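Student: Show me the folded form of this:
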Amino acid sequence: MTTRKSYTLTEATKKVEYYCAYQERCHKEVAAKLREMRMIPEAIDQIIVHLIKENYLNEERFAHSFVRGKFNIKKWGKKRIELELKRRDISPFLIRTALKEIDNRAYQETLDTLIHKKLATLKESNIQKKKKKLADYLLYRGWESHLVYDKLNNLVK
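Tutor: Sure, this is the predicted structure:
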């Protein structure tokens, strides 16, 4: 039988300070980490308040960082990013604000690039099946359906 380490308030605070300094976190992730460390609800609240006061935890900063990362690195569309932020209990206002960080021209260029890259890998000869595979791929990544279908109708013939 393995016994899990128990933490004092100070030890837990230091551990989650490092956890937050390493990478931007949302409140939900930090609370889950503290529950995993078997901290009581009062201690969790106290530590989260400390992290906010000391600027280790900032949901607005997290939302902006999340949007930049998922768009620039993973090439996700706005719908997928919005869904993932909602799952992390980020407020609708912060989600809207953070999504404004994506430049419209860069958004369109990224969609075009994704379409051309994926088209190059599709070996399907049936045009309708090819369009469906491409649309499914882009919709899964969170691109808006009207943008996807507009592009596909103009591109794949």
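Student: going forward, measure contacts between C-alpha atoms and count neighbours the same way
Tutor: Will do.
Student: Could you work out the end-to-end span of stretch 19-32 for me?
Tutor: 12 Å (Cα to Cα, to the nearest Å).
Student: How about residues contacting that stretch?
Tutor: 16, 44, 48, 56-59, 61-62, 65, 88-90 (Cα atoms under 8 Å, 6 or more residues apart in numbering).
Student: Now the second one, please; I'll put the structures next to each other:
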Amino acid sequence: MQVSKKTYTVQEATRKLEHYCAYQERCHQEVRKKLEGMHMIPEAIDVIIVHLLEHNFLNEERFAKTFVSGKFKIKNWGRRRLTYELKKKDVVKVNINQALREIGNEEYIEVFNGLAEKKANSIKETDKFKKRKKLINYLLYKGWESHLVYEKANEIIP
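Tutor: Next comes the predicted model:
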């Protein structure tokens, strides 16, 4: 039995992608993958992406700002992790830097300190070296800058 793949006209695919982009901010890479998954030919993909850009359904600068804001506020990611994740999505450096500037330094340090304190209190380790190591690994994984992490770890767990 042959399973037929659903095919789309450029108009159908464009409508589908307009909804896809309107529902949630997307980066160019996500849109391209979605269109490839719909078995669209490269020429059609380019036409649709241009349409989405022209009609403001797709805006990478807006995507980067939304991504940074969400991951920073909800997941408490630091600048290094945010940069890494956006680079993985092929977002250009200008948009990454623009989005990172949206986070105020005061707020950044406040979130970092709160996260570090909360994590330090939750680590059930009696050996202070192991406890400090666990805290450092956690904060580095979250993408916080190493100078902040080591300074804070030594301050919280002397």
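Student: Filter the contacts of stretch 19-32 of structure 1 down to the buried ones, PyMOL style.
Tutor: The buried residues among the contacts of stretch 19-32 of structure 1 can be selected in PyMOL (16 or more other Cα atoms under 10 Å) with this line:
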select buried, resi 16+44+48+56+57+58+59+62+65+90
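Student: Farthest-apart pair in the contacts of stretch 19-32 of structure 1, please.
Tutor: Pairwise distances across the contacts of stretch 19-32 of structure 1 peak at 24.0 Å for 44 and 65 (criterion: Cα to Cα).
Student: in structure 1, which spans are helices?
Tutor: 9-22, 27-36, 41-53, 59-72, 78-87, 92-99, 104-121, 127-140, 145-155 (DSSP state H).
Student: and the ones you listed as CSV, adding distance to residue 2 of structure 1?
Tutor: Rendered in CSV, the data for the helices of structure 1 read as follows (distance: least, Cα to Cα, whole Å):
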stretch, distance to residue 2 of structure 1
helix 9-22, 20
helix 27-36, 15
helix 41-53, 24
helix 59-72, 35
helix 78-87, 32
helix 92-99, 41
helix 104-121, 48
helix 127-140, 41
helix 145-155, 50
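Student: Which among those is found nearest to residue 1 of structure 1?
Tutor: helix 27-36 (17.8 Å).
Student: which one among the contacts of stretch 19-32 of structure 1 gets closest to residue 71 of structure 1?
Tutor: Ranking the contacts of stretch 19-32 of structure 1 by separation from residue 71 of structure 1, with Cα to Cα as the measure, puts residue 65 on top at 10.0 Å.
Student: The closest residue to the closest one other than its chain neighbours: neighbouring residues, count only.
Tutor: When the adjacent residues along the chain are set aside, residue 65 of structure 1 lies closest to residue 24, with 7.3 Å between them (Cα to Cα, 6 or more residues apart in numbering). The local packing of residue 24 of structure 1 (other Cα atoms under 10 Å) involves 18 other residues.
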